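# after the sequence you'll find the predicted model.
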Amino acid sequence: MSDAGVPLGDPEMRAWMAFLAAGHLMDHEVERQLKHDGGLSHPEFEVLIRLERAEGGRLRMSDLARQVMISKSRLTYQVTRLERAGLVRRTGCETDRRSVWAELTGEGTAALERVRPGHRRVVRESLIDVLSPEEIALLGNALGRVADRLRTR
């Protein structure tokens, strides 16, 4: 159990503040690179990546919203922008008339290919190269546990 009412100690506050700063700065760097290399926002990039990794390059909108961890209305906004740009298309589900598929187009794949080298460079320079292999493993495990806890709420 946590001690919710207990103030954070110095090491805990330092960890929290460093987490906040690193997250904001990392998001800014990734966003800047994606805009520069492909005119994409970070959320749009994440939608495209999730679709690329999905079987057949498509996901139901409800499943995509869960994976990207945004509201359905926010996802609709992102997918509409991507659809207008020709990077995604929406189609009806053959087996469930209430469901809609989001599907990656060839143009969407090409957009990912344009931004991928810069994205990898930013992630490596800003995060991976700063940490040892042990720290990378520790960070992945620790933040995975945090995400798992928050997903259950």
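Perfect, I can see it now.
# please count neighbours and contacts with C-alpha atoms only from this point.
Will do.
# and the lengthiest helix in the chain, what does it pack onto?
In the chain, taking DSSP state H as the definition, the longest helix is helix 10-38. Under the contact criterion of 3 or more Cα pairs under 8 Å, 6 or more residues apart in numbering; DSSP states H and E, helix 10-38 touches helix 42-53, helix 106-126.
# one more structure, for comparison:
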Amino acid sequence: MADVPLDPEEERFWRALQRVMVMLPKALDDDLVRSTGLTLSEYVVLMHLSEAADRELRVTDLASLSALSVSRISRVVDALTKRGWVRKRRPAEDARGSVACLTAEGFGRLEAAYPFLLSSARRRVMDHVGDDLISPLADQLEGVVNHLGE
């Protein structure tokens, strides 16, 4: 099955998906930087921290959730720390790693940026997908994500 060529519609879908995967992060990043000064990576890190218990995560877990390499997440967390939006600490149970903690100022920055990301997401994607397709597409894409995580 893996070596069966894609039919024309599958090929069209695959190529469109590849373009979306390349173009969308750049477009969202450009919109966020222009409107808020935050990069998309910084926004995603703040978002994941805001959703975590006690608003903190091990940096390695944060890298995984954010789909960033360990070296990239370290640079992003360091940049956010310099701005006072994140604190880093050594966990008591394991001094080998570090934990990133969202500060109140960082949470405020995330809240202020959210409307701009929402606007960008609507303008760049949601306004171009029919309402009747949202739920089935979400189901399909979640299935792909779950398979990729196996």
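Received, thanks. Bear in mind that the values here come from a model prediction, so they are computed numbers and not experimental data.
# sorry, back to before: taking helix 42-53 as reference, get the angle to the longest helix of the first structure.
Using axes from the mean of the first three to the mean of the last three Cα atoms, to 10 degrees, the inter-axis angle of helix 10-38 of the first structure relative to helix 42-53 is 80 degrees.
# whereabouts in the second structure does helix 10-38 of the first structure align?
Aligning helix 10-38 of the first structure against the second structure (TM-score structural alignment) gives residues 8-36.
# and that stretch, what's buried?
27, 28, 29, 30, 31, 32, 33, 36 (16 or more other Cα atoms under 10 Å).
# ok, so of those, who is nearest residue 69 of the second structure?
The shortest approach to residue 69 of the second structure among the buried residues of stretch 8-36 of the second structure belongs to residue 29, at 17.7 Å (Cα to Cα).
# for that closest one, which non-adjacent residue is closest in space?
residue 40 (4.7 Å; Cα to Cα, 6 or more residues apart in numbering).
# show me what residue 129 of the first structure aligns to in the second structure.
Under TM-score structural alignment, residue 129 of the first structure pairs with residue 127 in the second structure.
# hang on, the earlier thing: the residue nearest to residue 29 of the second structure contacts residue 25, correct?
Yes - between residue 40 of the second structure and residue 25 there is a contact under Cα atoms under 8 Å: 7.5 Å.
# check the gap between the spatially most central residue of the first structure and residue 123 of the first structure for me.
Closest to where the C-alpha atoms of the first structure average out (Cα atoms, centre = their mean) is residue 46, at 4.3 Å. To residue 123 of the first structure, residue 46 of the first structure is 14 Å away according to Cα to Cα, to the nearest Å.
# and if you look at residue 116 of the first structure?
10 Å.
# between the two, which is the more surrounded one?
residue 116 (18 against 14; other Cα atoms under 10 Å).
# next, work out how far apart the more buried one and residue 36 of the first structure are.
Residue 116 of the first structure is 12 Å from residue 36 of the first structure, by Cα to Cα.
# what's the answer for residue 76 of the first structure, then?
24 Å.
# give the equivalent position in the second structure for residue 109 of the first structure.
That one, residue 109 of the first structure, aligns with residue 107 by TM-score structural alignment.
# I'd say its match and residue 85 touch.
Yes - if you go by Cα under 8 Å, residue 107 of the second structure and residue 85 touch, sitting 7.3 Å apart.
# higher neighbour count, these two?
Between residue 107 of the second structure and residue 85, counting by other Cα under 10 Å, residue 85 is the more crowded of the two (21 against 18).
# now stretch 59-73 of the second structure, how far from the chain's geometric center?
Stretch 59-73 of the second structure sits 10 Å away from the centroid of its parent chain (Cα atoms, centre = their mean, to the nearest Å).
# what stretch of the first structure does it fall on?
So stretch 59-73 of the second structure is aligned with residues 61-75, judged by TM-score structural alignment.
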